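Participant: Quick one: sequence and predicted model below, then my questions.
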Amino acid sequence: MEVYRVGGVVRDELMGRGSEDADHVVVGAGPKDMRRRGFRPVGRDFPVFLHPVSGEEYALARTERKQGRGYHGFVFHTGPDVTLEDDLARRDLTINAMARSADGRLIDPFDGRRDLIDRVLRHVSPAFREDPVRILRLARFAARFPDFRIARQTLKLCRGMVREGEVDHLVPERVWQEMSRALMEHSPARFIEVLRETGALAVLLPEVDRLFGVPQAPEYHPEIDTGIHTLMVLEQSALLDAPLAARFASLVHDLGKGLTPRDQWPRHRGHEKAGLAPIRAVSDRLRVPAECRELALLVGELHLHAHRALELRPGTVVTLFESLDVYRRPQRLTPFLQACEADWRGRKGLEHRTYPQADFLRDALEASASVNARAFVEQGLKGPAIARALREARIASVAALRSR
């Protein structure tokens, strides 16, 4: 029985980066051997075990054989006869197909270290084409390492997979799993760019794909192209260190512009309302978590209100807060404003402009939320009368803030 550290932990170590990946491959053992040593089995498709002390994952070396379409069409084989090189050969990218032995020796049969030095994302073998999830992983690693280029043959392979319909068989949960991780990477726009380069974006996110080539009014959007604007907004959301919900909202906030009739270009009147249906469609299809879905819908509908916050009447500001439900859920305001600020800055030449609207809305919420309904109860008001008085007092507090 030999144990090797593999994959991300080896790659990140060679890059001088910290790593949360601590995966191990076990060669020369079977499930009984692992259980006898106290390892706990957790794998469903193939044997993976948790270390009895550290809890780290230890997987038996395995090979795989394609037997159907999509992500689940594989048969796995494990056994003492499977070598480390056999196991590494089934991995996606050369930079993820390296291992270290217990004595520190680097095992690198596919020149992953060279590709790290050259900053290249390259597939390990033609078996890459058997698993469409690898296109998503390739795009995710491009988002993590935006200064890496993708090997020409790897892009060609991915495009062939798309043409052959492999991407059509991806299950929604797996797409969202990779997409949500990619959105939290250093350059989430690169994820979308790679999917578009391979043709997979049109299959997985046609609502986003159709934004490219749709013009916007140049006085507001010097970058003109709506797809380019969307990528810029995504990058700004990362610079703001926004959470996942805000980054997803940044990705889909302008989907309504993809539905604007050509004879109305470059204007997109009413795109906020028009975008709600495609946002729901994407969220439903990918089974996006409720928190992300809800914020995306709010940003899609209300981001222009936030942009005009300094011009809105106090009553309209309170209406905005009510629409966001931030009197009951104040924690929602920050990610909403982060997505709106990303949209405000996601424009060519305007990436560094300030967003005073955010500070004003935070102060306005603090002032209006401090109004207590108890005073109106003590005055003898009841039911709807309390609600009306509370709202009027909140409006007055915003007006007082505006007059300072």
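Facilitator: Great, that's in hand. Numbering: from 1, shown residues only.

Participant: only C-alpha atoms for contact and neighbour calcs from this point on.
Facilitator: Noted.

Participant: Give me the nearest residue to residue 41, chain neighbours excluded.
Facilitator: In space, and not counting its chain neighbours, residue 41 is closest to residue 49: 4.3 Å by Cα to Cα, 6 or more residues apart in numbering.

Participant: Would you check that the one you found makes contact with residue 59?
Facilitator: Yes: the pair residue 49 / residue 59 is scored as a contact, 6.1 Å apart, by Cα atoms under 8 Å.

Participant: just to revisit the earlier point, in contact with the residue nearest to residue 41, which residues?
Facilitator: Residue 49 sits next to 34, 39, 40, 41, 42, 43, 57, 58, 59 when contact means Cα atoms under 8 Å, 6 or more residues apart in numbering.

Participant: Quick one, which of those residues are buried?
Facilitator: Neighbour counting with 16 or more other Cα atoms under 10 Å marks 34, 39, 40, 41, 57, 58, 59 as buried within these.

Participant: Filter the residues you listed down to just the ones in helices.
Facilitator: residue 34 (DSSP state H).

Participant: Closest to residue 268 out of the buried ones among the contacts of residue 49?
Facilitator: Residue 268 has its nearest neighbour among those in residue 57, at 50.7 Å by Cα to Cα.

Participant: next up, a second structure to put side by side with the first:
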Amino acid sequence: MKIYLVGGAVRDIILNLKFSDRDWLVVGADINLMIKLGFKLVGKDFPVFLHPLTHEEYALARTEKKSGHGYGGFTYYSSPNVTLEEDLLRRDLTINAIAQDQSGKFYDPYHGIKDIHNKLLKHVSNSFKDDPLRVLRVARFAAKLSNLKFSIDKSTFKLMKIMSASGELSYLKPERIWKETENALKGVNPHIYFKILRKCGALSIIFPEIDKLYGIPAPAKWHPEIDTGIHTMMTLSIASKLTSNIGIRFAALCHDLGKGITPKKLWPRHNGHGIAGIPLIKKLCERLKIPNNIRDLAVLSAKVHDIIHDIYNQKAEDILNIYNMIDAWRKPYRVKQIALISESDARGRAKLDSIFYKQGKYFIDIYQHILKINNKDIIQNGIKGLNISKIINQRRLKLLKIFISTKKIK
């Protein structure tokens, strides 16, 4: 029985990157031996165990064979006779097919270390094409390692295009798609993930709402880049520089979905695109089973991002309505989130990425000023029910009007 550290942890050790998760591979053992040693069996499809002390995952060496559609369409074989090389052969990329034993020695039968030095994302074997999820995984790794100048091997990218055209991507489970996308959104350059999916033909299958934005024009006065798809990627890129919050990043990705259904006769104008995009956002989130809190923020930002751009020309009543709409009094963090999404949109344009977005600061400043209201006397005076909300709203509006009248626009 031999134990090896495998997968992303080994890759990141070689790249000198931080990592948190460790995956262990056990060669020369079976289920009975692992249980006898105190490991807890948790794998449903193939033998995976939790270490009795560290609770890290240990998997028995296995081989796999395509037997159906999608990520789960495989038959697995595990035995003490399965070798390290056989297990590593089933993995996606050579840089993820390196093992390290407990003495620190690397085992690299498929030249992953060489590909790391050459900054290349390359498939291990032709069985790469059997798992459609790998199209998303390679796109995610390309985004994750883009700051290190990694690129996708031409032969691997060719397989990704073949897989995208095969229809296999339609068999992927929503949870798996969202998990890869969520991990991509956590990275440094998530926009690259979506760019690569589009380049290999996968975006139109996985995210048709986003793919449809390419080729749709916007007014050159406000969008020097013209193309809405390009603008969307620029917006996501800016959002990723401003925050690591995936909810904000996802909302930035979805803020202009409504432009995808604007009648051509109205181009390049897209009046009302924010509201028009809400059903598209909801449909996308429902299809991929995206968490409700992320969906809700994306919907709210679609509604109000253009209003924030024009906040200096808004009536006090309309500004207060935005705070009420986003439930700012119970969820104060949403104020900054909306400001950041609107800033990402404003700066996600050709030659405008470095502008100072004063509207976002103004939106936050107004909110902080309104919070100074002390409403304790309302309850003390015996006011109850809906009258409390009405009076509080009136006080907020009065203070907001005073703020607007005295605040100088810089």
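Facilitator: In hand now; what should we look at? Quick caveat, the model's predicted, so the values are computed rather than measured.

Participant: Closest one of the contacts of residue 49 of the first structure to residue 400 of the first structure?
Facilitator: Nearest member of the contacts of residue 49 of the first structure to residue 400 of the first structure, counting by Cα to Cα, is residue 57, at 58.3 Å.

Participant: what about the strand or helix carrying residue 135 of the first structure, distance to the chain center?
Facilitator: Assigned by DSSP states H and E, residue 135 of the first structure belongs to helix 133-144. Offset of helix 133-144 of the first structure from its chain centre (Cα atoms, centre = their mean, to the nearest Å): 11 Å.

Participant: And the helices in the stretch 1-150 of the first structure, which stretches?
Facilitator: For the stretch 1-150 of the first structure, applying DSSP state H, counting those that start in this stretch gives helices covering 8-14, 31-36, 84-89, 112-118, 133-144.

Participant: got a markdown table for those, with distance to residue 264 of the first structure too?
Facilitator: Output for those, formatted as a markdown table (distance: least, Cα to Cα, whole Å):
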| stretch | distance to residue 264 of the first structure |
| --- | --- |
| helix 8-14 | 49 |
| helix 31-36 | 64 |
| helix 84-89 | 53 |
| helix 112-118 | 47 |
| helix 133-144 | 34 |
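
Participant: okay, those, which one's buried deepest?
Facilitator: Greatest average neighbour count among those goes to helix 133-144 (a mean of 24), per mean count of other Cα atoms under 10 Å.

Participant: Read off where that one ends up in the second structure.
Facilitator: Aligned by TM-score structural alignment, helix 133-144 of the first structure falls on residues 133-144 of the second structure.

Participant: before we move on, what about stretch 32-41 of the first structure?
Facilitator: Using TM-score structural alignment, stretch 32-41 of the first structure pairs with 32-41 in the second structure.

Participant: contact partners of the matching stretch?
Facilitator: Here stretch 32-41 of the second structure has contacts from 31, 47, 48, 49, 50, 51, 52, using Cα under 8 Å, 6+ apart.

Participant: Sort out which of those residues are in strands and list them.
Facilitator: Using DSSP state E, the subset of the contacts of stretch 32-41 of the second structure located in strands is 48, 49, 50.

Participant: ok, now which ones touch the first one?
Facilitator: This points to residue 48 of the second structure. Contacts of residue 48 of the second structure by Cα under 8 Å, 6+ apart are 41, 42, 57, 58, 59, 60.

Participant: TSV for those, including distance to residue 114 of the second structure?
Facilitator: Compiled in TSV, the contacts of residue 48 of the second structure are given as follows (distance: Cα to Cα, whole Å):
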residue	distance to residue 114 of the second structure
41	35
42	35
57	27
58	27
59	26
60	27
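
Participant: still contacting in the first structure, which of those residues?
Facilitator: When you map those onto the first structure and apply both residues aligned by TM-score structural alignment, their matches' Cα atoms under 8 Å, the shared contacts are 41, 42, 57, 58, 59, 60.
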